[in-house]
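Chemist: Make a model of this:
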Amino acid sequence: MARTKEFDPDIVLQRALELFWERGYEATSMSDLVEHLGIAKASIYATFGSKQDFYAKALQRYLDTTDPKIMTELSQPGPVLPAVRALVHRYVTEASHDQQHRGCMVVNSAVELAARDGGVARLVEASWAFLETTLAAALTRAQAQGELPENAEPRELARFLLVFFQGVRVLGRAPNNAARLQDAARVAVSVLG
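Modeler: Now for the predicted structure:
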């Protein structure tokens, strides 16, 4: 007779995400996961697979909860550039007020694992491609509405903003960068006109 799980996999995955996000992949041992989650190692393996599989599932959960928010913010009817500017300021505010200095799980994964883990690299690239495409679509709409000049290049602007956002997340990992981030935000907003 099969045993019933004594834990909610969704809650456990969220708690694992938080631990991986705080510590990173390498600094989180299976023992840390067992202790933090309060479930047996065998249950982790049976439900989530290896530590590497578990990390990928946690990263996917992070993407599932963060990427759609950006799409929603940038696809509202009406003027587009105020929403893009608000996104620039939101990234900077979040990075400046990140008391734990944990940054963005996508950026952390890119730095720590993407070069040697194809699965993580694909998730990171998918997130970046989604952000770039979402920004390019919004900026194309802004151009069509007369908010950007006809000679503007929405795809290039989107790539610039993608790189800007990832840089903001990196600097957010270290303390005392609020002034740098604010100055960079002013330049990013000025590029949009």
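Chemist: From now on I want contacts and neighbour counts done on CA atoms only, so please keep to that.
Modeler: OK.
Chemist: Do you have the helices of the protein handy? List them.
Modeler: Counting by DSSP state H, the chain has helices at residues 9-23, 30-37, 41-48, 51-74, 81-96, 105-109, 118-144, 154-171, 178-191.
Chemist: Centre of the chain to the fourth one, how far?
Modeler: Taking Cα atoms, centre = their mean, to the nearest Å, one finds helix 51-74 lying 7 Å from the centre of the chain it belongs to.
Chemist: I'd like the structure of this one too, to check against the first:
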Amino acid sequence: MARPREFDTEVAVDQAMHLFWEHGYHATPMPRLTARLGIGTGSLYAAFGSKDGLYARALERYCDGLAAALDRDVQLGPDIRTALHGLLMAMVDADAADPERGCLLVSATTERSAHEGTIERVKTAMTEVETVLTAVLRVARERGELRGEQRPEELARFLTTFIQGIRVMGQARVGREFLESAVAGALKALD
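Modeler: Take a look at the predicted model:
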């Protein structure tokens, strides 16, 4: 008869997500995982199948609600330019406060580009971000906030790409002045 699980798997996934986010997949060996989670290797394997299984759940946790949070954040300004500026500068501030943490999607993509499941999850998350941005940019177009001829879909793809780029540059510690200038340049795409 199997022993009942003596730990909360949802708490373990959350803790693992933060570890992978801080250190990456490869720099998070099993002993570090089991120590942080307060469980044995056998318990980790019984609950998640493998380190890969736990990573997949942690990445899923990170992605859960990502598009909804973006949608909420981009609605905070009185117009699309103000909302996007606030959103992008919040990313700059987060990276300045903790440049080593960066973005789990960026590290997942660069560190696990050969792992099909990881790449598919990242692509799904990026599609969700693009969908949210397209929707708010369509509304902005209808309200007359976009003056150029750009299509909302093209702007959304540009901004989705820019968001990931700004996260990489934040981790590269290029400095606030550089990132503020980059944000100003990106927002000119709305003209």
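Chemist: Any idea what the TM-score comes out to?
Modeler: TM-score of the superposed chains, computed with TM-score structural alignment, normalised by the length of the second structure, equals 0.91; 191 aligned residues with a Cα RMSD of 1.9 Å.
Chemist: one step back: of the helices of the first structure, flag the one that's most buried.
Modeler: helix 105-109 (a mean of 22; mean count of other Cα atoms under 10 Å).
Chemist: with the second structure superposed, average distance for that one?
Modeler: By mean Cα distance after the TM-score superposition for the first structure, the fitted helix 105-109 of the first structure averages 0.5 Å away from its aligned residues in the second structure.
Chemist: The aligned residue in the second structure for Asp117 of the first structure: neighbour count?
Modeler: Matched to the second structure by TM-score structural alignment, Asp117 of the first structure sits across from His115. Neighbourhood size, His115 of the second structure [other Cα atoms under 10 Å]: 12.
Chemist: separation between the residue lying closest to Trp21 of the first structure once chain neighbours are set aside and Leu17 of the first structure?
Modeler: For Trp21 of the first structure, ignoring the flanking residues on the chain, the nearest one in space by Cα to Cα, 6 or more residues apart in numbering is Met105 at 5.6 Å. Using Cα to Cα, to the nearest Å, one gets 9 Å for the distance from Met105 of the first structure to Leu17 of the first structure.
Chemist: overlap in contacts of these two?
Modeler: Leu59, Tyr62 (Cα atoms under 8 Å, 6 or more residues apart in numbering).
Chemist: Please render the helices of the first structure as CSV that adds distance to Met1 of the first structure to the earlier fields.
Modeler: Shown next, in CSV, are these (distance: least, Cα to Cα, whole Å):
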stretch, distance to Met1 of the first structure
helix 9-23, 20
helix 30-37, 25
helix 41-48, 16
helix 51-74, 26
helix 81-96, 49
helix 105-109, 39
helix 118-144, 35
helix 154-171, 48
helix 178-191, 57
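Chemist: right, and the ones you listed - which one's nearest Arg3 of the first structure?
Modeler: Closest of those to Arg3 of the first structure is helix 41-48, at 11.2 Å (criterion: Cα to Cα).
Chemist: And that closest one, how far out from the chain middle?
Modeler: That offset, for helix 41-48 of the first structure, works out to 26 Å (Cα atoms, centre = their mean).
Chemist: How about the contacts made by the residue nearest to Trp21 of the first structure?
Modeler: For Met105 of the first structure, the contact set (Cα under 8 Å, 6+ apart) comprises Trp21, Leu59, Tyr62.
Chemist: cool, Arg57 of the second structure as well?
Modeler: Here Arg57 of the second structure is in contact with Val13 (Cα under 8 Å, 6+ apart).
Chemist: again, but for Glu22 of the second structure
Modeler: Glu100, Arg101.
Chemist: any idea how far the residue nearest to Trp21 of the first structure lies from Gln99 of the first structure?
Modeler: As judged by Cα to Cα, Met105 of the first structure and Gln99 of the first structure stand 15 Å apart.
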